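Trainee: Turn this into a model:
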Amino acid sequence: MSQTPAPDSSALNSSRAPEPVGLYPHARRVGNLLFLSGVGPRQRGEKAIPGVELDANGQVLRYDFERQCHAVFQNVRYIVEEAGAQWQDLVDVTVFLTNMKDDFATYNRLYAEYFADSQPCRTTVEINCLPTPIAIELKCIAWVGER
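Mentor: You can find the predicted model right below:
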């Protein structure tokens, strides 16, 4: 039985986005598509999460969801731009929220501002938790090619 070889791909890491919390790249380019790993709101070189206040046991006391959204969108922009694409080249966005009931309206308003001109496909799901105490993570696909 013969196997089809994997398409040429290259792993990419941003010098501006936060360091991955596991063994994965920020993105992987396959042909003209750029697949981003999950992107959260942390900032490069920092352990603290923008807008999150933790207690002594690492449990979330309070969080500023709007601040997290802005940070996540900025991190996605860093990765996409360093890979040679632009914000408007995003074609698909999957959003993971840990509190749809309280945060969706804010997220939806900010998403509409950031994506007013490009309008990629979008899926939003609520999940129980993320690997770090964040309230939002984005998984994106972008077009990287000639315009």
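
Trainee: Please count neighbours and contacts with C-alpha atoms only from this point.
Mentor: Will do.

Trainee: Show me what the longest helix along the chain is packed up against.
Mentor: Longest helix in the chain by number of residues (criterion: DSSP state H): helix 65-82. If contacts are counted by 3 or more CA pairs under 8 Å, 6 or more residues apart in numbering; DSSP states H and E, helix 65-82 sits against helix 100-114, strand 136-143.

Trainee: Can you tell me which of these is most buried?
Mentor: Of all these, strand 136-143 has the most neighbours on average by mean count of other CA atoms under 10 Å, namely a mean of 22.

Trainee: quick one on the thing from earlier: mind giving me JSON lines with the helices and strands packed on helix 65-82 and columns for distance to V76?
Mentor: JSON lines is the format used below for the helices and strands packed on helix 65-82 (distance: least, CA to CA, whole Å):
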{"stretch": "helix 100-114", "distance to V76": "11"}
{"stretch": "strand 136-143", "distance to V76": "8"}
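
Trainee: With P7 as the reference, name the closest of those.
Mentor: Evaluated with CA to CA, these place strand 136-143 nearest to P7, the distance being 16.1 Å.

Trainee: Go ahead and name everything in contact with the closest one.
Mentor: With contact meaning CA atoms under 8 Å, 6 or more residues apart in numbering, strand 136-143 is reached by 32-41, 68-69, 72, 76, 80, 85, 89-98.

Trainee: One more, so I can put them side by side:
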Amino acid sequence: MEQQLEKQVVATKGAPGAIGPYSQAIRFGNLLFTSGQLGMDALGAFPPTVEEQTERSLLNVKAILEEAGYAMEHVVKTTVFLKDMNDFVAVNEVYAKFFAEPYPARSAVQVARLPKDGLVEIEVVAARP
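Mentor: Reported below is the predicted structural model:
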């Protein structure tokens, strides 16, 4: 008998709520897909530096993962959206504190503008056995 998979919404108050028609994350089978997490706190406040926003973004990702029963070591792919590619090194320094080898696959791109004029936004895909 074939098992039917369905999308399950994951939401936590430990990260900012969606600011549009989307979910913080969707679990599908053993995979978890997070929406992009800006570097703001749950009240919508942004710290001033890209380093602080990167840390906040990854703390938001971590809160969503934990709500779904995942951890940072389950992350297999990340996408980092930067307002300014000149911040790449600073973002990497913070990013490296959240992940251990084997590091997830990653893409990093500069974008014209992020929601709410954030400096960084990070989304992840996580998988559990």
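
Trainee: Next, the TM-score between them, please.
Mentor: Aligned and superposed, the two chains score 0.91 in TM-score terms (TM-score structural alignment, normalised by the length of structure 2); 126 aligned residues with a CA RMSD of 1.4 Å.

Trainee: Select only the buried ones of the contacts of strand 136-143 of structure 1 in ChimeraX?
Mentor: Buried residues among the contacts of strand 136-143 of structure 1 (16 or more other CA atoms under 10 Å), as a ChimeraX selection:
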select :33,34,35,36,37,38,39,40,41,68,69,72,76,80,85,89,90,91,92,93,94,95,96,97,98
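
Trainee: For A11 of structure 1, which of the helices and strands packed on helix 65-82 of structure 1 is the nearest?
Mentor: Distance to A11 of structure 1, taken as CA to CA, is lowest for strand 136-143 among the helices and strands packed on helix 65-82 of structure 1, at 13.9 Å.

Trainee: And that closest one against structure 2, how far off on average?
Mentor: Superposed on structure 2, strand 136-143 of structure 1 shows a mean distance to its aligned partners of 0.7 Å (mean CA distance after the TM-score superposition for structure 1).

Trainee: Let me know the angle separating that strand from helix 100-114.
Mentor: Relative orientation of strand 136-143 of structure 1 versus helix 100-114 (axes from the mean of the first three to the mean of the last three CA atoms, to 10 degrees): 40 degrees.

Trainee: Over in structure 2, find the residue span strand 136-143 of structure 1 aligns onto.
Mentor: Here strand 136-143 of structure 1 aligns to structure 2 at residues 120-127, judged by TM-score structural alignment.

Trainee: sorry, back to before: counting only strands, which of the contacts of strand 136-143 of structure 1 make the cut?
Mentor: When the contacts of strand 136-143 of structure 1 are checked against strands (DSSP state E), the matches are 33-36, 90-97.

Trainee: so which of these comes closest to V21 of structure 1?
Mentor: Distances from V21 of structure 1 to those, taken by CA to CA, are shortest for L36, at 14.1 Å.

Trainee: ok, the equivalent of that closest one over in structure 2 - contacts?
Mentor: Mapped onto structure 2 by TM-score structural alignment, L36 of structure 1 lines up with T34. T34 of structure 2 sits next to 24-26, 61, 64, 123-125 when contact means CA under 8 Å, 6+ apart.

Trainee: For T34 of structure 2, which non-adjacent residue is closest in space?
Mentor: Of all residues not flanking T34 of structure 2 in the chain, A25 sits nearest, at 4.1 Å (CA to CA, 6 or more residues apart in numbering).

Trainee: what do we get in structure 1 for that neighbour?
Mentor: Aligned counterpart of A25 of structure 2 in structure 1: A27 (TM-score structural alignment).

Trainee: isn't its match right up against S9?
Mentor: No. Applying CA atoms under 8 Å, one finds A27 of structure 1 not in contact with S9, separated by 10.2 Å.

Trainee: Please say which of the two ends up with more neighbours.
Mentor: When neighbours are counted by other CA atoms under 10 Å, A27 comes out ahead of the other of A27 of structure 1 and S9, with 23 against 13.

Trainee: Without its sequence neighbours, what residue ends up closest to the aligned residue in structure 1 for G69 of structure 2?
Mentor: Correspondence of G69 of structure 2 to structure 1, assessed by TM-score structural alignment: G84. Once flanking residues are discounted, G84 of structure 1 sits nearest to V144: 6.6 Å by CA to CA, 6+ apart.
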